[in-house]
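Colleague: would you be able to build a 3D model of this:
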Amino acid sequence: MILRSLFGSLLSLCITQAAVADTYATTKCKQFGHPEFQIQVTSTTIPRVDIVWFLNGLEERVAAGERFKSGETMQVGWMLTKLEATSNGTLKIMEPDMKSVPIQFVDSIDSTLKQLRSQKDTVESFSPSQSLSFPSLQQSVVVHRNYKKIQHILFSRIDPKELDSGWWLSDLNDDKGSQDPKNFAKISL
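Modeller: Coordinates of the predicted model:
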């Protein structure tokens, strides 16, 4: 009984911590006549260095002359984010809820930063000096008909064009089928 109570308390504490959102904001944009940016982070798994890096990057873009407005979208890694004006004059960065079509934006940047970190770390594990070229959430990928069950995959990329990301996922065990265009389909990233 004591263990059940202890674990219940720990679970409750974890849920409470995960639901608490921290607000972060840039501080140098106003000196260039631009609104500051504001983000919400609820996950404690996001390293503070990633948050600082992201905010510094926004400040550098504004200092270099870029201008952003409420209602615009901005690509961060592969994620499409949306800017929304707040009552205090900042630009809130919102991300897709990853559940709704059409896209519904939520006041968070958690998924964006987690996926950016994951993709960056994956690429750097193969080639540390690689320049990253992210597809957009709005683009498609070409997949082999059995892509969910493939045991030996080939993930390759050609030059992206408009809504085509250029990514191909092939089955290395299907020599004959991989030559037949009917065995492939475009799906949303």
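Colleague: switch to C-alpha atoms for all contacts and neighbour counts from now on
Modeller: Fine.
Colleague: tell me where the protein has helices.
Modeller: Ranges of helices within the chain are 2-19, 48-63, 110-126, based on DSSP state H.
Colleague: wait, which of the ones you listed is closest to Leu80?
Modeller: For those, the distance to Leu80 is smallest for helix 110-126, at 8.5 Å, taking C-alpha to C-alpha.
Colleague: list the helices and strands that closest one packs on?
Modeller: helix 48-63 (3 or more C-alpha pairs under 8 Å, 6 or more residues apart in numbering; DSSP states H and E).
Colleague: if we go by neighbour counts, what in the helix it packs on is buried?
Modeller: Within helix 48-63, the residues that qualify as buried are 51, 54-56, 58-59, 62-63, counting by 16 or more other C-alpha atoms under 10 Å.
Colleague: another sequence for comparison is provided below:
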Amino acid sequence: MTEMKTNFRGQLKHPNIVVSLPSGPEFGAKPILSYFEDAIRQGTVFGDGETVQMGWMILMLKATENGELDVWEPRFGDVPIVWERGASKTYRQLIVQKSVAEQLGVEPSFPSLRQSGVISPDFMASKNFQMFRNPSTGTDSGWLFTTEKNVSSDGRLASLFEIASKRPEVIPFLALPATSSVVLKDGLVKISHGKAEVRSDSNELLSRLPTSDLIG
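Modeller: Below you'll find the predicted structure:
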């Protein structure tokens, strides 16, 4: 396990923030820790039970017996959210979502896992799917998930966290900006934005996503 922490007690009198990565590269903890370090230097004071958004994920800080603040992240599969110590998934998914956006030459537009999307009745059980993003407003991420070209009239709202818990294949694409679309059919992936289009049969990153552990 990789574990890194801030050391502000003598200088800024802020509790140490501890970022652990039970799995994943050691350097993965550094950008997460840097976020908290920068915020603290600018005057932000974090406390027990506070949440922050990083990428599309939400991190929670939990006080320890020795007065430090541990970073916890959601455990997928449990609705409502159950928290687990560490930030491995947060780091991996942040990097993968940024990398997918780069394939189309666009900047990522991160939703929040607390925002909603619209799913068609057959989406959760279907092998193949399509997803389309409209502009995000308020609690609406703008994402539509379906097995058809358009979401049917009896589609329902669901949180992105619920959708991703049951269909983790969508996670790499959630930060694609408005007007983007994704098609997964028979193991092949096609992503598009405007006139730009990338397919998994000619792109190494996309070819690895359906069967990889990059988002786990």
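Colleague: wait, which of the buried residues of helix 48-63 of structure 1 is closest to Ser43 of structure 1?
Modeller: Set against Ser43 of structure 1, the nearest of the buried residues of helix 48-63 of structure 1 by C-alpha to C-alpha is Ile51 (11.4 Å).
Colleague: residues contacting the closest one?
Modeller: Leu113 (C-alpha atoms under 8 Å, 6 or more residues apart in numbering).
Colleague: that one -> structure 2?
Modeller: Alignment note (TM-score structural alignment): Ile51 of structure 1 maps to Ala29 of structure 2.
Colleague: give me the number of residues near Ser87 of structure 1?
Modeller: Ser87 of structure 1 has 7 neighbours, counted by other C-alpha atoms under 10 Å.
Colleague: how about Glu197 of structure 2, secondary structure?
Modeller: Using DSSP: H, G, I helix; E, B strand; the rest coil, the structure places Glu197 of structure 2 in strand.
Colleague: please report how far it lies from Leu104 of structure 2.
Modeller: Relative to Leu104 of structure 2, Glu197 of structure 2 is positioned 7 Å away (C-alpha to C-alpha, to the nearest Å).
Colleague: shared neighbours, the two?
Modeller: By C-alpha under 8 Å, 6+ apart, the residues touching both Glu197 of structure 2 and Leu104 are Ile191.
Colleague: most centrally placed residue in structure 1?
Modeller: Of all residues in structure 1, the one closest to the mean position by C-alpha atoms, centre = their mean is Thr112, 3.0 Å from it.
Colleague: OK, contacts around the closest residue to that one other than its chain neighbours?
Modeller: Nearest non-adjacent residue to Thr112 of structure 1, counting by C-alpha to C-alpha, 6 or more residues apart in numbering: Met79, 6.0 Å away. Applying C-alpha under 8 Å, 6+ apart to Met79 of structure 1 gives the contacts 95, 112, 136-137.
Colleague: show me which pair in these is furthest apart.
Modeller: Maximum pairwise distance in these, criterion C-alpha to C-alpha, is 13.1 Å, between Glu95 and Ser136.
Colleague: for those two, indicate the residue with more neighbours.
Modeller: With neighbours defined as other C-alpha under 10 Å, Glu95 of structure 1 and Ser136 compare such that Glu95 has more, 23 against 18.
Colleague: what's Thr51 of structure 2 aligned with over in structure 1?
Modeller: Correspondence of Thr51 of structure 2 to structure 1, assessed by TM-score structural alignment: Thr73.
Colleague: and if you look at Leu104 of structure 2?
Modeller: With TM-score structural alignment defining the correspondence, Leu104 of structure 2 maps onto Phe126 in structure 1.
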